[in-house]
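> starting from these lines, generate the structure:
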Amino acid sequence: MNMISHLWVFILSLITCTGPVSAQPQINITATVGSSAVLPCDWRNVTKIQSSSQSPHVRWRIISETVFERQGEKLYQGEGYEGRVDVPEDQLLKGNCSLVLNNVSAEDAGVYESYLVVKRSKRALAPKRVFLHRVELSVDAPETPNNESSDSGSHTGVIITVFVIVALVLILLSLGLLWKFKAGTYFANEARGNYAPTSVSHLDSPPQSD
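Below you'll find the predicted structure:
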């Protein structure tokens, strides 16, 4: 019985430490590689838990890794997130614990969870971690630059140029063949005229005597 009692005490302590599971639905955010993303968070719905004498202590995690943590001016940035994540202190004091993630990479995709860490009134008790939000970040590939459209435009221009050149060549060939045909006909007519008998006009005939 003693072992079972200790086990129940351990389970209850874990539940108390992690805080109640929020009924809020999961938030889905989509960002593009290289852009910035804001993972929404608000701790004002747990103001009764947060002591007015404490500076808000927020923690963002992904799986079992801490991504970001801030309490007042003290902050922690997880490995791989250095210089890219922040919860501005002035916004945190107002209740906005949204995580700003800059220069998003494909590896940043995943489910992020935010917590408010609240100290107990008794020193013997560990701080209580209150669940706030769950945000799933999806990362899309960067948009195709306009070079593709410009390339297609240049290809279209090349095709049109080739078409115009081919049309001009065909026109020139047609004109050449036409000129050759007319020239051949002219010279053929000239040749036939040289060998034809010459006709004598009556005006060239001597006058007839009566």
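
> from here on, just use CA atoms for contacts and neighbour counts.
Will do.

> the longest helix in the chain is where?
helix 147-195 (DSSP state H).

> just how off-centre is it within its chain?
Mean C-alpha position of helix 147-195 versus that of the full chain (Cα atoms, centre = their mean, to the nearest Å) differs by 48 Å.

> just the element for I4, please.
Per DSSP states H and E, I4 falls inside helix 2-18.

> now swap in E136 and tell me
Secondary structure from DSSP H and E places E136 in strand 128-140.

> mind listing what's buried along that strand?
128-139 (16 or more other Cα atoms under 10 Å).

> need the max-distance pair from those.
K128 and V139 (32.1 Å; Cα to Cα).

> just the residues contacting the helix holding I4, thanks.
126-131 (Cα atoms under 8 Å, 6 or more residues apart in numbering).

> and the gap between F181 and H155?
Taking Cα to Cα, to the nearest Å as the measure, F181 falls 39 Å from H155.

> err, S5, not the other one
From S5 to H155 the distance is 78 Å (Cα to Cα).

> now what about stretch 98-109, what contacts it?
Outside stretch 98-109, the residues that reach it (Cα under 8 Å, 6+ apart) are 31-42, 60, 84-87, 136-141.

> from the chain's centroid, how far away is that stretch?
14 Å.

> in the helix or strand containing V67, what's buried?
Here V67 is covered by strand 65-71, with elements defined by DSSP H and E. Judged by neighbour count (16+ other Cα under 10 Å), strand 65-71 contains these buried residues: 66-71.

> repeat that for stretch 76-90.
For stretch 76-90, by 16+ other Cα under 10 Å, it's 76-78, 81, 85-89.

> please provide the structure for the following sequence as well, for comparison with the first:
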Amino acid sequence: MNTLLWALVLWFSTCTGPLSAQSRIFMSVGEGSSAVLPCDWRNKSINPSNQSLYIEWRTFSETVFERLGEEHYEGEGYEGRVDVPEDKLKKGNCSLVLKEVKAEDAGVYESYLLVNRVKRALSSKRVFIQSVELSVFESSEMILEKVPAAQQNISLRRAAPRQVFNIRRLASRNAGIIIVPSNIITSTILSNILLYIN
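A predicted model of the protein is given here:
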């Protein structure tokens, strides 16, 4: 019985990956923005040779993204928002690009590479690459960005909720980041900027 228990513990730890956070990266992004969850398989003892690379990104409860060559899978709720570009993956960069981040995207993400155990073998092993803990905060930044000088237009963007305000004839000295605590103050600041310009 004791041997069976140890065998199950060993099997479980092999299948689920590392139980510690020794290589975990912590990152925080604003809601509505994009995040790049870092991953690089070159620092692992992996020799992918000429085979197609199979990358998997997952949370504790679900698969977020998988890629094998040109084929890929996007998990439920992540459709159209996640990718590991194939060209970068071949060069060792297995970072997950997560667009339009939502509050429910917060959590721990882990990446794994599936590689053949021996040449021409049907069996493969799952190699843990990276763990990233993502926290999501309510975005309260509005970025004042100047567009080409010929147009003399300024765009004020807010990531979440998505808002775009176009302002004309604003001096370049006004460019920068405006941090606001709420939508009410956002409206007040915009009104004051518009009044100041006119």
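
> overlay the chains and give the TM-score.
TM-score of the superposed chains, computed with TM-score structural alignment, normalised by the length of structure 2, equals 0.65; 151 aligned residues with a Cα RMSD of 2.7 Å.

> mean deviation of the strand holding V67 of structure 1 from structure 2?
Its match in structure 2 and strand 65-71 of structure 1 itself, once the structures are fitted together, sit a mean 0.7 Å apart by mean Cα distance after the TM-score superposition for structure 1.

> again with stretch 6-17 of structure 1
Stretch 6-17 of structure 1 sits 3.7 Å off on average (mean Cα distance after the TM-score superposition for structure 1).

> tell me which residues touch I62 of structure 1, please.
Counting by Cα under 8 Å, 6+ apart, I62 of structure 1 makes contact with 110-113.

> those in helices, which ones?
Among the contacts of I62 of structure 1, no member lies in helices (by DSSP H).

> using JSON lines, lay out the residues you listed together with distance to K122 of structure 1 and neighbour count.
Output for the contacts of I62 of structure 1, formatted as JSON lines (distance: Cα to Cα, whole Å; neighbours: other Cα atoms under 10 Å):
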{"residue": "G110", "distance to K122 of structure 1": "36", "neighbour count": "14"}
{"residue": "V111", "distance to K122 of structure 1": "33", "neighbour count": "17"}
{"residue": "Y112", "distance to K122 of structure 1": "30", "neighbour count": "22"}
{"residue": "E113", "distance to K122 of structure 1": "27", "neighbour count": "21"}
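
> in CSV, list those along with distance to V169 of structure 1.
Below are the contacts of I62 of structure 1 laid out as CSV (distance: Cα to Cα, whole Å):
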residue, distance to V169 of structure 1
G110, 62
V111, 65
Y112, 67
E113, 70
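
> and those residues, which is closest to L175 of structure 1?
G110 (70.6 Å).

> which residue lines up with the closest one in structure 2?
By TM-score structural alignment, G110 of structure 1 lines up with G107 in structure 2.

> so that match touches S135, yeah?
Yes: G107 of structure 2 is in contact with S135 according to Cα atoms under 8 Å; the separation is 6.5 Å.

> aligned counterpart of S5 of structure 1 in structure 2, please.
Per TM-score structural alignment, S5 of structure 1 is aligned with T3.

> to clarify, my last question referred to V139 of structure 1.
So, by TM-score structural alignment, V139 of structure 1 is matched to V136.

> hmm, S33 and its match touching each other?
No: between V136 of structure 2 and S33 there is no contact under Cα under 8 Å: 9.6 Å.

> now intersect the buried residues of stretch 76-90 of structure 1 with the helices, please.
Among the buried residues of stretch 76-90 of structure 1, the members that lie in helices (by DSSP H) are E89.

> picking that back up, and the strand holding E136 of structure 1 with helix 2-18, angle?
60 degrees (axes from the mean of the first three to the mean of the last three Cα atoms, to 10 degrees).

> how far out from the middle of the chain is strand 128-140 of structure 1?
23 Å.

> what of stretch 83-93 of structure 1?
With Cα atoms, centre = their mean, you get 25 Å for stretch 83-93 of structure 1.

> which residues in structure 2 does it align to?
Using TM-score structural alignment, stretch 83-93 of structure 1 pairs with 80-90 in structure 2.

> run through who's touching the matching stretch.
Counting by Cα under 8 Å, 6+ apart, residues outside stretch 80-90 of structure 2 touching it are 53, 64-65, 67, 69-70, 74, 94-100.

> between the residues you listed, which has the most around it?
The member of the contacts of stretch 80-90 of structure 2 that has the most neighbours, counting by other Cα atoms under 10 Å, is C94 with 30 neighbours.

> who's in contact with that one?
38-41, 55, 84-85, 88.

> with P48 of structure 2 instead?
P48 of structure 2 touches V115, counting by Cα under 8 Å, 6+ apart.

> quick one: map it onto structure 1.
Aligned partner of P48 of structure 2 by TM-score structural alignment: S51.

> and that match, that one's in a helix?
No: S51 of structure 1: not assigned to a helix; according to DSSP: H, G, I helix; E, B strand; the rest coil it is coil.

> in strands, which of the contacts of stretch 98-109 of structure 1 appear?
Assigned to strands by DSSP state E, the following of these qualify: 31-32, 37-39, 60, 85-86, 136-140.

> pipe those into JSON lines and attach distance to S121 of structure 1 per row.
JSON lines is the format used below for these (distance: Cα to Cα, whole Å):
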{"residue": "A31", "distance to S121 of structure 1": "41"}
{"residue": "T32", "distance to S121 of structure 1": "44"}
{"residue": "A37", "distance to S121 of structure 1": "36"}
{"residue": "V38", "distance to S121 of structure 1": "33"}
{"residue": "L39", "distance to S121 of structure 1": "31"}
{"residue": "W60", "distance to S121 of structure 1": "24"}
{"residue": "V85", "distance to S121 of structure 1": "31"}
{"residue": "D86", "distance to S121 of structure 1": "29"}
{"residue": "E136", "distance to S121 of structure 1": "34"}
{"residue": "L137", "distance to S121 of structure 1": "36"}
{"residue": "S138", "distance to S121 of structure 1": "39"}
{"residue": "V139", "distance to S121 of structure 1": "42"}
{"residue": "D140", "distance to S121 of structure 1": "45"}
